[in-house]
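Participant: What would the 3D arrangement of this be:
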Amino acid sequence: MRFLLTALLVLVAAVGLGLVLMKEPGYVLIGYGPWSVETTLSMLVAVLLAGFAALYFGLRFLVGLVHTPRRLAEWEHRRKALRARKALNRGLIALAEGDWATAERRLIKYAEDGDTPLLNYLAAARAAQQQGAHERRDLYLRLAHEAMPEADVAVGLTQAELQIAHKQMEQALATLTHLRSVAPRHAQVLEMLMRLYEQLGDWERLHELLPELRKRKVLDTEEAEKLALRVDRERLIAAIRSQDPARLKALWSSLPGRTRREPDLVLVYASALKELGEEAAAEKVLREAIRRHWDERLVDLYGRVAGDPPGVQLQAAEEWLRSHERSPVLLQALGRIALRNELWGKARHYLETAVRLRPTVEGYQLLGSLLDRMGEPNKAVECFRKGVELAAGEPAPALPPAAAG
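Facilitator: Below you'll find the model as predicted:
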């Protein structure tokens, strides 16, 4: 638009000047020494304009010749970049379609000519991984890093992801550990480390990582609480496997209060103490947990451990009976505790009430053993029979009377 306006103005000016010169062409005399030139003003103006135009276009031509190599280089660069961009697009399409060999070939063919060699090599590494070509995968990752050294984290994350996919856990751990030293606050690095620690079962390291996961908002509050509970549970199980009561108790004491109030963990811990012969400690833990939160799984285990002194345990359980008088689990636990204290009458009362409220195989076995000890074999046999029928899920078949002898 600007060019057209300029051309129009020049044309108007030329027409105006031409009209003026037609009316009065003028006269010009130029003398230099013995030489002189005479002409009209219109002719002199035309010659000057023609000379200016020749000089202008001549200079433009010379400048164009000087800049020709640079322009040719720029054109070649644009041509290669366009070709590389087309190859990248085709390679990504092949990658999405699962044509790994074609994708790899197209992605690396013109990678060096494009504006984004990093993307080419990272995608090519994925294609090589899918073909099981791990040496080529590592080569492309190295080339990606060389193409853009400042993208160390992006390359490292891709490398770790591919290593995990190929079950190269130790290599992935080394990669992510390096990345954490380079970018300690990077959320994706922390999340991948978290997932890897879970897969490796490295609960102690995951426990150490938890505060950073919370701080960097990698997990929301609910997810962080669930993970913390799982980590503490697994650490507790590891301590149990060590068969070391001192280590187990030390770990339990180090856990947060909210964790030690979780019924599931209390059940695991108390069961382990019982297996390790620390029944008095188990009884105390269970008693405190049940007072805070009623859980019949804990009550059942409470009846199976021996407290010291025994009377305190029985007293605590009988206090709970005031608010849970129809709990068959509590009644059976009381029956067990009374049996250990050789309080046969109490034990019988509690066990008979328990099986009346909820018949169980174990309840009938306990009651039958007690009745047999108390000298009531017929009633004991009847309890054992009911327990067998309950276990079998059907009554015992009726047998014909014995033939007279």
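
Participant: switch to C-alpha atoms for all contacts and neighbour counts from now on
Facilitator: Fine.

Participant: Let me see the ranges of the helices in the stretch 301-405 of the chain.
Facilitator: 310-321, 328-340, 344-357, 361-373, 377-392 (DSSP state H, counting those that start in this stretch).

Participant: Then the stretch 1-150 of the chain?
Facilitator: Under DSSP H, counting those that start in this stretch, the stretch 1-150 of the chain gives helices at 2-23, 41-97, 100-109, 117-130, 134-147.

Participant: Nearest approach to residue 319 belongs to which of these?
Facilitator: helix 117-130 (65.5 Å; Cα to Cα).

Participant: Next, the angle helix 100-109 makes with that closest one.
Facilitator: 160 degrees (axes from the mean of the first three to the mean of the last three Cα atoms, to 10 degrees).

Participant: got the angle for helix 117-130 vs helix 134-147?
Facilitator: 170 degrees.

Participant: Proceed likewise with the subsequent sequence, for comparison:
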Amino acid sequence: MIKTLVYVVLILIGLCLSPLIVGQSGYVYIAIGDYQIETSLVIGVVGLIVFYFALQLLEWLILLLLNMLLSSRYLPEQWRRKAAKKHTLTGALALAEEDWPAAEKAMAKGAEKGEIPVLNLFAAARAAHYQGDITARDHYLTQAENNPIAKTAVYTSRTRYLMKQGELTQARVVLDKLNPTSKSSAPVLKLAQELYLQQNDWQALKLLLPILKKRQLLSETEFNQLNTKTNSILMVNAAKTSEAELNKCWHWLSKSERKQDELVVAYAHGLTQYGHKDKAIKLIIKQLSAAPSAALFAAIPDLIDGQDREVRKLLSRLETTHENDADYQICLAKLAIQSRDTKQAKTHWQNVCRIAPTHQSWLALAQAQEQLGENSTAANSYRNAANII
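Facilitator: I've put the predicted structure just below:
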């Protein structure tokens, strides 16, 4: 609207000034080679204006012609890209609906002329995997691997798919290509943790755990539980190999780790296996004096016998503080059975059934009562055991 108003104002000004301009006719002389042009000033100005507009019109016509030629030449390519977008959208909707055959077909077509074909290939591979078409899935991933940027994603996806198939050995081969280190991405590290656990590769997991902790991929509780479990299994495996491996594994632990009950118990079992029972008992006594725990109470009956009086004396001192501790009472009951003191064992099993009754504790109490000739109370204990099943 404003542009039109400006044109109208300019025309009106021209109409007002035209009589004055015509009355003041100047003279223009133009010579180009053998050509000469003589005219008035007004006609010369008008001619220049017309010439300018003619050039503008010519430029517009040339650009229009070029655009028509170029668009007609590349029109099929544009059609294919438009079709690829449509296929990609159809595939995405099919993925959301978990229509795997339709998703695979649409995504594969969209990858041919799509803007980001790698994404289409990954989506098609996922759809093929859920259909159980392993050959097609691997074909799509191989195509995606041609893009250097996508190699890590391809290896990660391939590893995960192989793990779901149960092909752990092949999955490990692919994972090793990723070489999980502190510089690896979080998904690669979590994938490595999952695969090492499934393969029971505790040595590899031991090396990975500090990285997981540093990158905060595990909570403090999760790390402590997994770290303790890993070290315990490594200790047991080392004891199966040799005494030297057992001691090496123990000394590889940090100072704080050598104070954990589970690891102390595992090392003590290994020492006992190689004839170093006295050393094992000293470790147990030291740990028991510092902080009695359920793990220690559970391990003691398997580590000592009727001749180990020192541990028994230490346990008796804990009676006032652990009178209502079921693990402590179970430990004493098992030690009493070792000493063939059935009456004392019955007392401790009664305490267990009072504190935290279980099927096994009622059965143990019933057996002790039977040995003592208390058949009626034993029958009642058997009934209680049956009710807990």
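
Participant: For the two chains, what TM-score is obtained?
Facilitator: TM-score of the superposed chains, computed with TM-score structural alignment, normalised by the length of the second structure, equals 0.75; 369 aligned residues with a Cα RMSD of 4.2 Å.

Participant: now, of the helices of the stretch 301-405 of the first structure, which is deepest in the fold?
Facilitator: When the helices of the stretch 301-405 of the first structure are scored by mean count of other Cα atoms under 10 Å, the highest mean neighbour count falls to helix 328-340 (a mean of 25).

Participant: what helices or strands is that helix leaning on?
Facilitator: When contacts are defined as 3 or more Cα pairs under 8 Å, 6 or more residues apart in numbering; DSSP states H and E, helix 328-340 of the first structure sits against helix 296-302, helix 310-321, helix 344-357.

Participant: Let me have those helices in a markdown table, extended by distance to residue 381 of the first structure.
Facilitator: Formatted as a markdown table, these follow (distance: least, Cα to Cα, whole Å):
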| stretch | distance to residue 381 of the first structure |
| --- | --- |
| helix 296-302 | 25 |
| helix 310-321 | 28 |
| helix 344-357 | 15 |
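
Participant: Any idea which of those gets closest to residue 366 of the first structure?
Facilitator: When these are compared (using Cα to Cα), the closest one is helix 344-357, at 7.5 Å.

Participant: Need the counterpart of residue 281 of the second structure in the first structure.
Facilitator: Taking TM-score structural alignment, the alignment pairs residue 281 of the second structure with residue 283 from the first structure.

Participant: which residue packs closest to its match, ignoring adjacent ones?
Facilitator: residue 307 (5.4 Å; Cα to Cα, 6 or more residues apart in numbering).

Participant: Does that neighbour touch residue 313 like I think?
Facilitator: Yes: using Cα atoms under 8 Å, residue 307 of the first structure is in contact with residue 313, at 5.7 Å.

Participant: Please name whichever of the helices of the stretch 301-405 of the first structure is nearest to residue 175 of the first structure.
Facilitator: Nearest of the helices of the stretch 301-405 of the first structure (Cα to Cα): helix 328-340, 52.8 Å.

Participant: I'd say residue 329 of the second structure and residue 350 touch.
Facilitator: No: between residue 329 of the second structure and residue 350 there is no contact under Cα under 8 Å: 9.1 Å.

Participant: May I have the residues that are in contact with residue 339 of the second structure?
Facilitator: By Cα atoms under 8 Å, 6 or more residues apart in numbering, the contact set of residue 339 of the second structure is residue 306.
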